[in-house]
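Trainee: generate a structure from the sequence data that follows.
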Amino acid sequence: MTLCSNRPEGFGPQSHLYSHILTSCFLDTILVPLCTWLYLLALLILFFLPTKPNSSPKTPFFSRAWRKTEKGDSQSVVEEAPPAAKYRGLRMPRVFRTTFLALYYLLLLAQILMCTLEIVRLALAHLGIGLLPFTYVTLFGAFIMRLTRGLGGRIREWRWANIAVFVALLVTNGVKVAEEVKEGVNTRKGTKYPESDEIIDVSVMIGVYTVLMILELVLG
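Mentor: Coordinates of the predicted model:
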């Protein structure tokens, strides 16, 4: 399957139909995967950044400590390594934090399903899927960063990398919706993936990225 096919606006970046907007093919093959590449590059740079003297040292995902029991014996306990970054998010009751964290993971799963829906419907309509599967890498990376809190402190400021990539994908998909609205909601009517359906799908993904960005700030 070609990256893009049967798209009347052409590859781009400038549309053959509307000179003032980008093409959906250019967005799907260049800008959307570019967000992933920049995200991975940022994480790689943060991983190799030297630890400042006044910052928390690199620690394993979980550290082992010892405590005294009532009988005086030493008992091994496993404690989660503290985050390396100074920003800890908003102070809130544990139940709220647990709820927000569960919502964060559920939204990541929902976004994976929405991306899959868009890719499958583009393929069924023989429009080409571009490099949209790269988005899975971003979502999986955000999941790993949140689950391990930056690989146990090895990647400092990982939260801001997550926030930045969510903002980038939000903006990129916003441009895609604007381009599709300019083309007209009745475009591809009667096909397996009408323009109006894709506008709805991408708009939902924009909303999910927005909430994920907010949750990153709240959870810290």
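
Trainee: for the rest of this, base every contact and every neighbour count on C-alpha atoms.
Mentor: Fine.

Trainee: and the strands in this structure?
Mentor: 62-68, 74-80 (DSSP state E).

Trainee: and for the first one, what are the contacting residues?
Mentor: Going back to what we said before, that points to strand 62-68. Under the contact criterion C-alpha atoms under 8 Å, 6 or more residues apart in numbering, strand 62-68 has outside partners Ser74, Gln75, Ser76, Val77, Val78, Glu79, Glu80, Ala81, Gly152.

Trainee: next, the second sequence, to be compared with the first:
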Amino acid sequence: MMLCSNRSEGFRQGPLSHLYSHILTSCFLDTILVPLCTWLYLLVVVVLAAIGARRSPGLRRSHKTSEDVEFDGLADSGHKRSHGIAHKAFSILYYLLLLAQVLMCVLEITRLSLAHLRIGLLPFTFVSLILACALHFTRGFRGRVLGWKWANLAVFIALAVTNGVKIAEEVKEGTGQRKGSKYPESDEIIDVSVMVGVYAALAILETMLRP
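Mentor: The predicted structure is shown next:
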């Protein structure tokens, strides 16, 4: 399969490796497992948007989440200023982490390409990151996508888990693999580990921030 040609095991061999016992192939990870998070995320967002579209505009305007009530309470108690400073700082960190994650994805894809290992469907991850950023910035397209924070939280956790599985499989395969190539296995493990950490941080911030 052209999506991951030049790898030791291609897509046609199935998800399980025939060279190493009890691990998934890198082709399956980059073509199915990691992109699956984006496919499911898009489906969930479309469903949530469809549900939101069925609600009347008046209900959308009058709807307040528990986070809204909590924020209003803080404002009334005189803590609005300190809360606003902390919120702004965490918001800046959130968007910086999203940017960093985009750059890490670019780095991984570029290095895989330079090593002539193909990139599977890894570019689909950009869709998740851009959509998550848009939903957060517009507060769920200004209330039209219900439960968007939970969708963002879920996709960040899912991407952290699937990339964690990717690390585990690469460690089992051995850090000495692809030694001498433009993208050794050990380098990819480091890159993906950083990405897992960033996804975890984004998930934490998503639960903390009120757009």
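
Trainee: rewinding a little: and which of the contacts of strand 62-68 of structure 1 is nearest Leu101 of structure 1?
Mentor: Distances from Leu101 of structure 1 to the contacts of strand 62-68 of structure 1, taken as C-alpha to C-alpha, are shortest for Glu80 (16.1 Å).

Trainee: pull the number of nearby residues for that closest one.
Mentor: Using other C-alpha atoms under 10 Å, Glu80 of structure 1 has 14 neighbouring residues.

Trainee: select the longest helix from structure 2.
Mentor: helix 80-114 (DSSP state H).

Trainee: could I get the buried residue list for that helix?
Mentor: Across helix 80-114 of structure 2, burial judged by 16 or more other C-alpha atoms under 10 Å covers 87, 90-91, 94, 97-98, 101-102, 104-105, 108-109, 111-112.

Trainee: again with stretch 149-169 of structure 1
Mentor: 149-159, 161-169.

Trainee: give the aligned range of it in structure 2.
Mentor: The aligned range for stretch 149-169 of structure 1 in structure 2 is 139-159, by TM-score structural alignment.

Trainee: for that stretch, give me every contacting residue.
Mentor: Outside of stretch 139-159 of structure 2, the residues that reach it under the criterion C-alpha under 8 Å, 6+ apart are 34, 37-38, 41, 44-45, 48-53, 60-61, 128, 132, 134-136, 196, 199-200, 202-203, 206-207, 211.

Trainee: now the spatially most central residue of structure 1: closest residue in space that isn't a chain neighbour?
Mentor: The centre of structure 1 sits closest to Leu139, judged by C-alpha atoms, centre = their mean, with a distance of 4.2 Å. Distances taken as C-alpha to C-alpha, 6 or more residues apart in numbering put Leu108 closest to Leu139 of structure 1, at 6.5 Å, once the chain neighbours are dropped.

Trainee: do the same with Lys176 of structure 1
Mentor: Ser24 (6.2 Å).

Trainee: does the one you found really touch Val177, like I thought?
Mentor: No - using C-alpha atoms under 8 Å as the test, Ser24 of structure 1 is too far from Val177 to be in contact (9.0 Å).

Trainee: so for the two, which residue has more residues nearby?
Mentor: In terms of neighbours (other C-alpha under 10 Å), Ser24 is the more surrounded of Ser24 of structure 1 and Val177; the figures are 27 against 22.

Trainee: counterpart of that one over in structure 2?
Mentor: Aligned against structure 2 by TM-score structural alignment, Ser24 of structure 1 finds its counterpart in Ser26.

Trainee: next one: Lys192 of structure 1
Mentor: So, by TM-score structural alignment, Lys192 of structure 1 is matched to Lys182.

Trainee: quick check: the gap between Ile199 of structure 1 and Phe48 of structure 1.
Mentor: 40 Å (C-alpha to C-alpha, to the nearest Å).

Trainee: done for today, thanks.
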